[in-house]
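[1] Test case, fold it:
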Amino acid sequence: MDAINDRWCLHIVRAVAFGASRYTDILREVGAPRDVLSSRLRKLTASGILQQHSPEQGRPAGYELTRKGRDLGHVILVLKRWGDTHGEDGVPQVDFVHDGCGAVFVAEVRCQACGEPVRSGQVSVHPASPGC
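    From the prediction side, this is the model:
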């Protein structure tokens, strides 16, 4: 949580996940002051969520999500669902379409063992099992 515990970090991860990779693209999408954006990009890179990539084959230098960052993208999908459900009227929404089947994708938390959806209040907290 320390890596994303401020106002800007999740916005930056979302912008990169949605296709912004160059500094100027991220700046436009996020709207953070330049010094703040630079600081957060360094923080997210140091924590292994983003990595810089060099220009190659017509692709400009910029940032991309690491595996750790792409896994954080799952959290953003669940937050999007929460925002769509409880957001204010008049806020534009977007749909995510599953490239595999073409249907609108809605993130849902499910139990890995039984496959059932899990809602708040349906879980309890226990010490982690060895090997987790």
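
[2] Please make it C-alpha for all contacts and neighbour counts, starting now.
    Will do.

[3] Pull the contacting residues for the nearest residue to R67 once chain neighbours are set aside.
    Spatially, and ignoring its direct neighbours in sequence, R67 is nearest to I49 (7.5 Å; CA to CA, 6 or more residues apart in numbering). Taking CA atoms under 8 Å, 6 or more residues apart in numbering, we find I49 in contact with 65-70.

[4] Second input sequence below; structure requested for side-by-side comparison:
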Amino acid sequence: MEDVVEASWTDPECPVARAADLVGDRWSLLIIRDAMDGARSFTDFQQRTGIARNILTDRLRKLTAHGLLEHVEAPTGKRRRYALTDAGKDLFPVVVTLRQWGERHAFEPGEPRSVLVDAHGAVVPDVVPAAADGTTLTSDTTSVLKAPS
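    Got it, this is the predicted structure:
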């Protein structure tokens, strides 16, 4: 992202706002989610999400320009493929936390849904922010220090 200058950040000093500016729309997050789940080609992303081709083109271009995805050589060498960069992979805890929030708040009891499991088939435990001493952190136990003016 160092080479990309965002013309107008929503809130230039807020990391949450900048992250939302980069991946806060639904399509970008679903593309990142699907890349984490093995999608690599334009067709993969289009079929998994049902996104319109023009919107997908725009989001892939944006995610690549901001260093979340990169172009990689396809085994056949015929088509561009996409892979998560380290910055894209760093979104994994964000996607897991958003998924877990959705499990708790976006489904009715008993409603069918997908489940995230580890390599052994065990359900991934809740992601919970913790202080250095291991105590759970919440919005009630943290605060934001504003950047100096």
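
[5] Overlay them and tell me the TM-score.
    Taking TM-score structural alignment, normalised by the length of the first structure as the basis, the two superposed chains have a TM-score of 0.82; 126 aligned residues with a CA RMSD of 2.3 Å.

[6] Name the residue closest to the centre of the first structure, please.
    Centroid-nearest residue in the first structure, with CA atoms, centre = their mean: G73, separated by 3.1 Å.

[7] secondary structure element for it?
    Take DSSP states H and E as the rule and G73 of the first structure turns out to sit in helix 67-86.

[8] residue range for that helix in the second structure?
    Aligned using TM-score structural alignment, helix 67-86 of the first structure spans residues 86-105 in the second structure.

[9] what's the spacing between the matching stretch and its chain's center?
    7 Å (CA atoms, centre = their mean, to the nearest Å).

[10] buried ones in stretch 6-15 of the first structure?
    Neighbour-count burial for stretch 6-15 of the first structure flags 8-15 (criterion: 16 or more other CA atoms under 10 Å).

[11] Tell me which residues of stretch 56-70 of the second structure come out buried.
    56, 59-60, 62-70.

[12] which part of the first structure lines up with that stretch?
    Against the first structure, stretch 56-70 of the second structure falls on residues 37-51 (TM-score structural alignment).

[13] hmm, back to that, enumerate the positions of the match of helix 67-86 of the first structure that are buried.
    For stretch 86-105 of the second structure, a neighbour-count test (16+ other CA under 10 Å) marks 88-89, 91, 95-96, 99-100, 103 as buried.

[14] how about the helices in the second structure?
    Secondary structure of the second structure (DSSP state H): helices at 15-23, 26-36, 42-49, 53-65, 86-89, 92-105.

[15] Between those helices, which one is closest to T136 of the second structure.
    Closest to T136 of the second structure of these, according to CA to CA: helix 92-105, at 14.7 Å.

[16] Show me what the closest one is packed up against.
    Applying 3 or more CA pairs under 8 Å, 6 or more residues apart in numbering; DSSP states H and E, one finds that helix 92-105 of the second structure contacts helix 26-36.
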